[in-house]
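>>> for reference, the sequence and a predicted model appear below.
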Amino acid sequence: MSASFQKTRKYGLVAGVWLFIVPAISSAHFLELIPQHAVVSEQTGRSINLDIQFTHPMASGPRMDMGTPVRFGVMTRGEKEDLLGSLTKEEDDEKRHYSSGYSIQQPGDHVFFIEPEPYWEPSEQAMIIHYTKAIVSAYGGDGAWDQLVGMPVEIEPMTQPYGLWSGNLFRGVVLKDGEPVPGATVEVEWRNDGSVAIPSDEFVTQTIKADQQGVFSYAMPRDGWWGFAALLTADKPMKNPDGETVDVEEGGLIWVYVQDME
C-alpha cells in the first residue's frame, strides 16, 4: 500500500467520521407571519409590527426569496381589511421579505392572514403556497379566535391561540375548502432564537398525523412562537418557472405564541 493511498484513506476516514458526527441540518419550509405582540393591551400600546418571511424557523434560516404576496389582511368581527398597501419590501442577500405596521383600532380578536406568491422548490419538484395566519388578542379579545378566513387550506384552532403557557396543549382541525381532512400531515417547528442547539435532523421538524376528524394536538415545551403547517397536495397542478406542469403543495399555517410561567 503506497504512502499516498494510506494518506488518502486516512483523510477519507476522517472526512467520513466528520460527516457522520456533524450532518447538515435540514428543515421544512414555513411562511412566517409574526406579530410583535400576541396580546395587545394598554401596556404594549395599540401599534404592532408584523414580520413576514419564507424560511426554516427551527434552523434559523436560510431565508428564501419571497415574491409579492397575493393577499395580506386582517379580519376582525367577521370583517376583512386589505393590508397589501401597508407592506414594506426588504431585501437581504437578494432574498426578499416583508414587514408591516398596524394600529389596533378596536378591542377583539384580530386574525392576520397572508396568501403568498407561489414558490418554486426544485428539490421537491413542486410549487409551494402556504396560506398563513396569526391571531392577536386586543384589549381582552372577544372569543372570536376560531373565526375562519376562508383560505383553501386552513387550520381552525380548537385551543385559544394566545395566552398560552409553555407545556399547554394546542389543538386544531385541518380544513380543506371548509371540510375536515382525515389523517392530514401537520409539521411543527419552533422559531429558534439561537438559544437551542439542534442535535440532529430528527429534532428539527415535529410531524403529527391528524385523526379521522382532521384533529391534531401538540404540547409546546418552550416559550416563543410555534408554527403548525398542515400540508396537502392541491387538486390541480401548476406551471413552474420553466413552463413544466408540476404538483402544488398547499399549506395551511397558524402561528401560536407561548410564554413561560415565571
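Thanks, I have it.

>>> going by C-alpha atoms from here, please, whenever you check contacts or count neighbours.
Noted.

>>> so Glu189 makes contact with Trp226?
Yes. Applying Cα atoms under 8 Å as the test, Glu189 and Trp226 come out as touching, 5.9 Å apart.

>>> neighbour-wise, which of those two wins?
Neighbour totals were compared for Glu189 and Trp226, and Glu189 leads with 25 against 21 (other Cα atoms under 10 Å).

>>> just the element for the more buried one, please.
strand 185-190 (DSSP states H and E).

>>> helices or strands up against that strand?
strand 206-209, strand 224-233 (3 or more Cα pairs under 8 Å, 6 or more residues apart in numbering; DSSP states H and E).

>>> now the angle from it to strand 224-233?
160 degrees (axes from the mean of the first three to the mean of the last three Cα atoms, to 10 degrees).

>>> what separates strand 185-190 from the chain centre, distance-wise?
Centroid separation for strand 185-190 versus its chain: 8 Å, with Cα atoms, centre = their mean, to the nearest Å.

>>> and the comparison structure, right after this:
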Amino acid sequence: MKTLLGTALTALALPVMAQAHFLLEYTTDTMIDRPGDVPVKLIFWHPFENGHVMDLEMPQEFFAIHRGEKIDLLGGLEPVRFRGAQNEGAAFKGAVPVKRSGDYVLVTVPAPYYEEAEDIYIQQITKAFLNRNELPTDWMNPVGLPVEILPLVKPYNVIAGSTFTGQVVANGVPVAGAEIEIEYMAAEPDMDTAAASTGTASPLPGGALVAISDANGYFTFGVPKAGYWGFAALGAGPATEHEGKELSQDAVIWIRAWDMQ
C-alpha cells in the first residue's frame, strides 16, 4: 500500500523506472465517421521516448464491447514486426468492425511478459476507446476485468488543458494507494510502414510521471497536450505470481486529448 496523497492528485515526476512499459491498442483515430473495419495494432513499447520494443505474444483475449455486447477479435489478429528507434519486436495487427453508432471499448488481456532485467512477469490488461457518430454508449461501464481503470471523463475527446479522472478497481473493488504511471504517446506508430513516427515531445526530467490513487481508488491528471495518453496502475490486480515469479498485473487505459479550436 502506497502513502495516500489526497483525494485528487495530479501527476508527479518521481524517480521510478526511467522507461515505462505500455501495451498499445493503437488506431489512428478515436472518432469514426463511416462504418467499416478500423485497423488496430497491438504493440508493447515505450512510446514516450520511442524506446525499447518488447516482443508481444498472442494475447489471451482481444475483444470489443459495443452496446454491452462482446465482440471477439482474437481470431483476426495477425503477427507483424514493429520497429522503434532502438529495435524491432513482435506485434500484432487486427481490425475492429465499427458498424452501428456508439462506443467500442477495446480490451486486450495479454499473456504475462517476462522482464528479465527485473526478474518479474508483467501483464498489462489494457482498454482503449473508439466512438462512431458521437453517441456515447459504453465508455463509462466496467468491463468486469480482474483489474481495470474506470474513466470518469469521456476518454476519446478529452480537452487538452483540462483534467482526466479515473478509478482503479480490482474485481470491482476500489484500489487505494495504487501507483499509476502516466505515458504520452510522443511517437505514434505508422500504420503503413510498421515503424514509429518521429517523436513530438521528450520525457520530462525525474523519470516516469506518477500519480497515486486515493482511498476510493480515484486519481486525477491535468492533461497538458493533445494526443494519446496512457495510464497504468502497476500491480493493482489480484494475481501476484506467475510460474513461480512475481507478477505485476497492471490495468492500462488509453485516452485521446484534443486541442480546442
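Happy to help now that I have it. Everything numeric here is computed off the predicted structure, so don't read it as measured data.

>>> and the TM-score between them?
The TM-score (TM-score structural alignment, normalised by the length of the second structure) is 0.83; 229 aligned residues with a Cα RMSD of 1.7 Å.

>>> picking that back up, return the most buried member of the helices and strands packed on strand 185-190 of the first structure.
Each of those was scored by mean neighbour count; the highest is strand 224-233, a mean of 22, by mean count of other Cα atoms under 10 Å.

>>> list the helices and strands it packs on?
strand 30-35, strand 153-157, strand 185-190, strand 245-259.

>>> that one to strand 153-157, inter-axis angle?
Using the same axes, to 10 degrees: strand 224-233 of the first structure against strand 153-157 is 140 degrees.

>>> downstream of strand 224-233 of the first structure, the next helix or strand is which one?
strand 238-239.

>>> ok, and what's touching that next one?
Met127, Thr245, Val246, Asp247, Val248 (Cα atoms under 8 Å, 6 or more residues apart in numbering).

>>> report the contact partners of the residue nearest the centre of the first structure.
Geometric centre of the first structure, nearest residue: Phe30, 3.8 Å, by Cα atoms, centre = their mean. Residues in contact with Phe30 of the first structure (Cα under 8 Å, 6+ apart) are Phe54, Thr55, His56, Pro57, His130, Gly227, Ala229.

>>> in the second structure, what residue corresponds to it?
Superposed on the second structure with TM-score structural alignment, Phe30 of the first structure falls opposite Phe22.

>>> what about its match, distance to Glu88 of the second structure?
According to Cα to Cα, to the nearest Å, Phe22 of the second structure stands 16 Å off from Glu88 of the second structure.

>>> next: Glu243 of the second structure.
Glu243 of the second structure is 27 Å from Glu88 of the second structure, by Cα to Cα.

>>> the two: which has the busier surroundings?
The neighbour comparison of Glu243 of the second structure against Glu88 (other Cα under 10 Å) goes to Glu88, with 16 against 9.

>>> pretty sure the more buried one is touching Arg81, no?
Yes. Counting by Cα under 8 Å, Arg81 is a contact partner of Glu88 of the second structure at 6.6 Å.

>>> hang on, the earlier thing: just give me which of the contacts of Phe30 of the first structure are shared by the second structure.
Compared against the second structure with both residues aligned by TM-score structural alignment, their matches' Cα atoms under 8 Å, the contacts of Phe30 of the first structure retain Phe54, Thr55, His56, Pro57, His130, Gly227, Ala229.
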